[in-house]
Every structure is written in structure tokens, then in C-alpha cells.
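1. Next come a sequence and a model predicted from it.
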Amino acid sequence: MDKTLQEVQRRLIALGYNLGPAGADGYPGRFTTAAVTQFQKDKGLAIQFPGTIGPKTLAALSGSENVKPVELPWIAEARKLLGLHEVKDAKKLDKALRLDTSEIAWCGAFVGMCVATALPSEPMIANQLGSRNWLKFGHTIGSPQIGAVAVFWRGGKDGWQGHVGFVVGHDKTHLHILGGNQSDKVSVARVAKDRLLGYRWPTSYPLPTGTLAMTTINASITTNEA
């Protein structure tokens, strides 16, 4: 692991760039290259080989405003379970969430566990299994931000079913959601923006600022998280 690269990745994440499911792991990859390239373009840096990290890029990152030193704590918790499947990894997943994931829609329980573990003083909602109940959580925010809790309708906008997960990026038509019960596992998937009911943010953590840059991601589209 390259600690300098890991710090670069952390700064890019804090600025809203998509580093993919691995996040700030200190290893190079296509998500890191794409994020560095986009950052260089956004800053107007004249780089002979876009995507490479040299003195100009490091200086620009060091001088960037609103840079947080580490990944959001609840996203870090969520990534610990990334890839776990409700059947193949039932024992480990059920232990983490303290329920039988084969019997219920567990996306809300996943969000609740991550937030409660990372932010023990955060007021939590009742009935976390009800996805739409997460519209009562924390503060409302008006635009996508890394770490925001995104609440979606499922089945029908006027119905009672829903889905909930964490924003880790977005493109023109879809949000990139790190969530549970997506193809029966913890994954990063694309969820259509026209299904969104609202974004929420923890009351015990500073509100985000700035605009989240659009990125591309190699992830499947999820349409029904039952």
C-alpha cells in the first residue's frame, strides 16, 4: 500500500470524486486514474500524461478547500461489509446486522448499523427496517453528496415500499448507492434518480458543502431491492 496515494485518494473522495468500491485503499486502479484525471481537468492543470500524480497535482490537492483527512466514518463502516451476500455469507452478515437477512428487506438495517456504529451519539429513527422511515432521519439536504442517506420509492411512488442506501457518486441519470439488499448483498449499484424521495444527513456531523462532480461507474442498475 502506498500511503501517499492513499492520502491523495482520501482528498479526492472528500472533494466529491468517485474512487469506486475500494475507496482510499492506497492501491492504484482505474477509478483512481479517472478521478485524478478529472481533478486535473477541473483545476485546469497542464499535465503531459493525465492521470499521473506529480508535483502540480499534489500541490493542487494540498491547496484544495474543504478537504477532510479521512473517509466519512459511516461509509468506512459500510465498506467493511461490501460484497457480503445474504445466502453465501449469511452467518457473518446476520451477525453484523443482528437479524435474519433471508427473511426481510434489510437495506434499512444496514444503513442503521453503519450510522449507529460510526456515530454513537446520532439520534436514530424508530423502525429502521421501513426504508421510507429514513426520510425522518437527520437533516434534509437538497443535492447528492458523498455519504448522504438516499431514500427511494420501490414498486410505486405513492406506495409504502422503498429502498435506502448511501450516496457514493452519481451520473446524469443514476445515483451510485452503497447499500444492502442490492442483488441480495452489500454492493455499489446504480439507482435511477427519478426514484429518489430525498437525501438525509446526520445531525451530529458537519453538513457537506460544494457540488458533487458526476462520474462514471461500472456497476449494475438495480430496479427492485426486495
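-> Structure's in. What do you need?

2. When you work out contacts or count neighbours from here on, use the C-alpha atoms and nothing else.
-> Noted.

3. check which helix or strand covers the residue nearest to Gly198 when sequence neighbours are not counted.
-> Excluding the flanking residues, the one nearest Gly198 by C-alpha to C-alpha, 6 or more residues apart in numbering is Val151, at 5.5 Å. Per DSSP states H and E, Val151 falls inside strand 149-153.

4. next, the one to line up against it:
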Amino acid sequence: MSETANLWADIDDAGYWHKPEAEDDSKKTAITDEDAKPEPKPPLVKLSSGTFLEPSMGFEYNKQCRVRIKVDYLDESAKNMKKVNFSLFSKYLGKTENLNVSKDGYEQDGYAEADVILYYPSAYDEEKDKNAVYFFRSTHCRGEKAVDSMELNMPQPLHFVELKKDDYDENGADKYNKEKDGDNYKEKQVVTELQKNLVTLGFLADGDDVTDGYFGDKTDKAVRNFQDCAIKTDRMRRSKGKIEKADKALDQSEPDGIVGKKTADEIDLWLRKDWVKPQITLRHGEYDDSGVQNGKGKSGTDDHHKGTPVVKAQENLQKVEVYTGYAVDGWFHDHMYDALKQFQEAAGKGEFLIDNVLTDIGEKLTGYVKGSYCPKTQAYMEKVVEKKGVVPKPSKPKWIEIAEKEIGQKEIKGGDKDNPRIIEYHSTTTLKAKHDEVYWCSAFVNWVMTQAGYKGTNSAVAKSWKNWGKNVNKPIYGAIAVFDFGNSGHVGFVVGKKGKKLLILGGNQSDQVMKSLFKTDKIVAYIVPSDYNDEVSLEEANEQFTEANFQTTR
């Protein structure tokens, strides 16, 4: 019996096992409650002077307002601990209630701020009492203590201000040197707050030039766009990225660009509901109504989008010339995913071909989700399409340019002569074969990569390339395709496709350097150099090429 087994031999033997002897308590050191208490950490932050910041049009029930707390650091080490939590409470009919509104704010210039919504207390009854009191409690992970703010008595008098084109507030007056009086001047920061809300809702691009306090053309267009969306019932929550239906729409026949009480209330409703401009995000594997018709999925699933947004995205990808040779079928498949990433990579540089001239279009795409047709990517693509820009074709990898110049090199059949060029290929492997009829596909790839400035595998074995560089796990232009035929293999460069077959540029294909079509079932790796980060989609080959197999690589 093993030593391990002996350790457990007494488990089932009632006469063997016995209870361990009790420890002598007199020898133990007593642990008091005082000893068990952890050493309290000294406070590093002091919070004080919590206040509600009045919105430009006054405090209202069920509307958003901003809260602020003063933050003092008691130690230099705490200055990177900027987060403060705000919790909202109400007092109504003698009862204090936590309204379950918890927001984080971050210290900047000595204060932390956050936006909260003044929700009605749960027992609120206008007929019993219209009055309620609000306060917020601020906490910090290393604060002295939780701090309650000053109280806000509701309701408060309102001072609603209608806004329209050419109105401006204090910020607009200061920025554009305008008089702080007249019909178009509005006190406080009412226009600036409107612009910030439109940015939050996605109807106005972010930036200092748009939140300037002046109700100009951009703000007018954003208000009209908001009204046009709000008149309909389609809504989209920021967190979901899917269209949903609202119970009610903005009670207005058509957009007029005027922010009256109805439009202002609708903006507040959108902020409370976390609705944003309905621009859906399309992701890999999803499909639209056209995709359903083409048998790509069922209607009503989480992956299904109503209408034809995927079709429109595919059409735009065609216009910028990255989605070529594929069907516009309403399905976000692998080829569309690759095409979209190619567009996003170009958009990140901000350069496109316009009338065959590489042109900087003035801005770069930032903050996007790679491979996702998100609102930022959609808006950027629409600009590129409007300018009739196309994605520049990537330059060929250096090794492909070298390999293409070798096309036509072939074995010399019969006699004692050998092609010296193939012998040169062999010289880059440890085998250093002296005859051109010795299998030379790996020698060819070694020679090409050496000429391109890389150190190859130095091996005449095709499958040695499986562990070289990095495996991209899919066919991309320029990748080294490694074939495994069992006892032997083959290796060559991916340069295109035709249907479900790949076009491989390689040596020892029908005894020469040529491009041949191969099935993909024997390919075990797609290899590129470790420092190569381009990902170029494969184009459909228009020419006719010979089909190859194991026998043609012998």
C-alpha cells in the first residue's frame, strides 16, 4: 500500500481513529475585543459645503440639477483619490427617504460635482402636500465622515425662458463681444446648458466651439433634428443600442427650431430616460430585415434590427471601396467585419483618396469600437461618402513584391543541370540542397523573407513556419499559409481568393514559382512577421488560375 493510502487507512476503521486530545486552554493567550479591532485609518479627505446648483430655468420636480461638494485633501497622498459619491434623500410628511439616486463625481479645482434628478418622494401626494425637502449625502473612501448638504425646499419658483436662433447668454456675450441686454440676450447660461444637453443626447458634436452660449446655425440644426426625432416614437437607450418605442411623442406637428416649454420638457425626459439620438450600433453576426429575407436569421431576436441598417452600412462600405465582391445581403458577416476595420484604420489616420489624390479630410476618427458600426463610425463614414472619398489601397508587403518577381522560376528537367536560382533558395536552409528537384517550397519562403530583411526558419521543412512570427488565424493578404498533408506539408504566400479557395504564391508548385488555387482544409496556420500589424482583406481574383493539391507540390 502506498504511503498516501496509509494516511487514510483509518477513515473506515472505527477502532483506529480517536478524537484528538483537547488543547490546554490555560496555555492560550486570551484575545480581547480590543485586540480584534483593526487599527482605524486616519482620514485623508474632508468634505464640506454641499450645495444644489440652480439650473438656469430653476429647480423642478422630476428634472435634473447639479450638486456640488467642497473637497479638501488633508494629506498629499490622497490627491489621486478624487471620487466622491452623492446619494439623494427627501423629507416628506415627516419621513426621510433615501431616493436610491447614487452618483459619482470627481474632484476638480477643489470641488466635486454630479447630476441628479429630483424624483418625487414615493409617498408624494399633491393634494396632501405639494412641499418636499431634498438634501444629498456625500461620502469619500478616506473621508472624515459622511456630509449632508444644505436643504432644498420644493417647489421653487420657475423662470422658464424660450430660446430660438440668434439668442445668446452670458457666455455667448463674453465670447462674441455682444451687449448684455436686448431681446436676444438671456441671463445666466441657458443657451450653454441647452447646447450641453444636446451634446449629451447626441444631436450636437462635442467641443468648445458648439457649447459657446450662442444659438447659431449648428444649435438651430441640432434642435430641429431633436424635434424631428422626438415627434416620432422611436427611442434608443445609450446602454442598449437598440430601438424601442416610447409611449408618447413630442406634441408638435413639425420641427420649428424653437425651444419652448414642450421641447424643453422633452429634452429633460430624454435625459432622465438616458435616451440618445437613435443611431443603432451594428455588431458582428447581426442582421436586418433583408438578412431575414436572405435566411440569415429570424425576426425578433436580439441580433435582428428592423429596417435595412445593415444593408445601408454595406452600401457605404462599397462606396469607400473596402467591401468589394460581396453580396449586399443585410448580414454582418466576417467579410463585412474585416471591411469595416479596414475603413476604421484609414479613418484613424484621416486620409482618403479623393479624385485619386491622397487627401487629409481634416479630422480623424477617435473613440470608436473596433469592428463595430457605432454612431461615431457611421457619422464619419457619411462625411467620407459625401466627399466621395475611398480608402487608399494598402501597399504590398515587401516580401510579396520580392516573391512576385520570382514568378516563372522553374526546375530544369532531365540531365545534370539545375536552376541556379532554386539552388540559391536552398542556400537559405540548413539542408543546402544542391539539386532543384529537392522539395523547395520552404526554401523559397526562407529566401524571400531573408531578402525582405527577416530571419526565416532556416529549415527546408514546410511545417517549420507554423511556429515562426505570429499566427493571425485567418487568411489576410501577405500571410504565409502553412499546409499539413500528414507526413509532409507545403508553404506559400496568400495573395487572393476565388470563391472558397485561396490563391497561393509559392515555390515548388507544379515545379515552379507561380500562383495556384488551393482548398483551405489542409491549412493549419496563417503566419506574418511578429512586427507586422496591417490586416488587409483579400480581393476576389478575376483571372483564371490552376488548381493545386498535394501532388502538385511534390
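-> Cool, got the structure. Computed from a predicted model, the values in this text were never measured in an experiment.

5. report the longest strand in structure 2, please.
-> Longest strand of structure 2, by residue count under DSSP state E: strand 95-106.

6. What span of structure 1 is that strand aligned with?
-> Under TM-score structural alignment, strand 95-106 of structure 2 corresponds to no residues of structure 1.

7. Tell me which other helices or strands that strand touches.
-> Contacts defined by 3 or more C-alpha pairs under 8 Å, 6 or more residues apart in numbering; DSSP states H and E place strand 95-106 of structure 2 against strand 83-92, strand 111-117.

8. What angle do strand 83-92 and that strand make with each other?
-> 160 degrees (axes from the mean of the first three to the mean of the last three C-alpha atoms, to 10 degrees).

9. Provide the aligned range in structure 1 for stretch 171-178 of structure 2.
-> Going by TM-score structural alignment: stretch 171-178 of structure 2 matches no residues.

10. Could you measure from the residue opposite Asn473 of structure 2 in structure 1 once aligned over to Trp201 of structure 1?
-> Under the alignment (TM-score structural alignment), Asn473 of structure 2 pairs with Gly142 in structure 1. Applying C-alpha to C-alpha, to the nearest Å, the value for Gly142 of structure 1 to Trp201 of structure 1 is 10 Å.

11. Show me which of the two is the more surrounded one.
-> Trp201 (19 against 9; other C-alpha atoms under 10 Å).

12. That one maps to what in structure 2?
-> Under the alignment (TM-score structural alignment), Trp201 of structure 1 pairs with Val528 in structure 2.

13. Excluding chain neighbours, what is closest to the residue most central in space within structure 1?
-> Centre of structure 1 computed as the mean C-alpha position; nearest residue by C-alpha atoms, centre = their mean is Val168, 2.8 Å away. In space, Val168 of structure 1 comes closest to Ile146 once its chain neighbours are excluded; the distance is 4.9 Å by C-alpha to C-alpha, 6+ apart.

14. ok so, going back, okay, buried residues for the longest strand of structure 2 please.
-> In terms of neighbour count (16 or more other C-alpha atoms under 10 Å), strand 95-106 of structure 2 has its buried residues at 98-99, 102-106.

15. same thing with stretch 462-470 of structure 2?
-> Of the residues in stretch 462-470 of structure 2, those buried (16+ other C-alpha under 10 Å) are 462-466, 468-470.

16. and what of stretch 90-98 of structure 1?
-> Residues 90, 93, 97 are the ones in stretch 90-98 of structure 1 that count as buried (16+ other C-alpha under 10 Å).

17. right, and the last one touches Val111 too?
-> No. In this structure Leu97 of structure 1 lies outside contact range of Val111 using C-alpha atoms under 8 Å: 9.6 Å.

18. Apart from its chain neighbours, what residue comes closest to the match of Asn473 of structure 2?
-> Tyr199 (6.7 Å).

19. Would you agree that neighbour falls within a strand?
-> Yes. Secondary structure of Tyr199 of structure 1 (DSSP: H, G, I helix; E, B strand; the rest coil): part of a strand.

20. That one: how many residues sit nearby?
-> 26.

21. Over to Pro123 of structure 1?
-> Neighbours around Pro123 of structure 1, by other C-alpha under 10 Å: 14.

22. so it is in which element?
-> Pro123 of structure 1 belongs to no helix or strand, assigned by DSSP H and E.

23. ok, now which ones touch it?
-> 138, 203 (C-alpha atoms under 8 Å, 6 or more residues apart in numbering).

24. Buried residues of the longest helix along structure 1, list them for me.
-> Taking DSSP state H as the criterion, structure 1 has its longest helix at helix 30-43. Neighbour counts over helix 30-43 of structure 1 (16+ other C-alpha under 10 Å) mark 31-40 as buried.

25. Reduced to three states, what does Val186 of structure 1 come out as?
-> strand.

26. counterpart of Ala116 of structure 1 in structure 2?
-> Per TM-score structural alignment, Ala116 of structure 1 is aligned with Thr450.

27. Having no further points to raise, I will conclude here.
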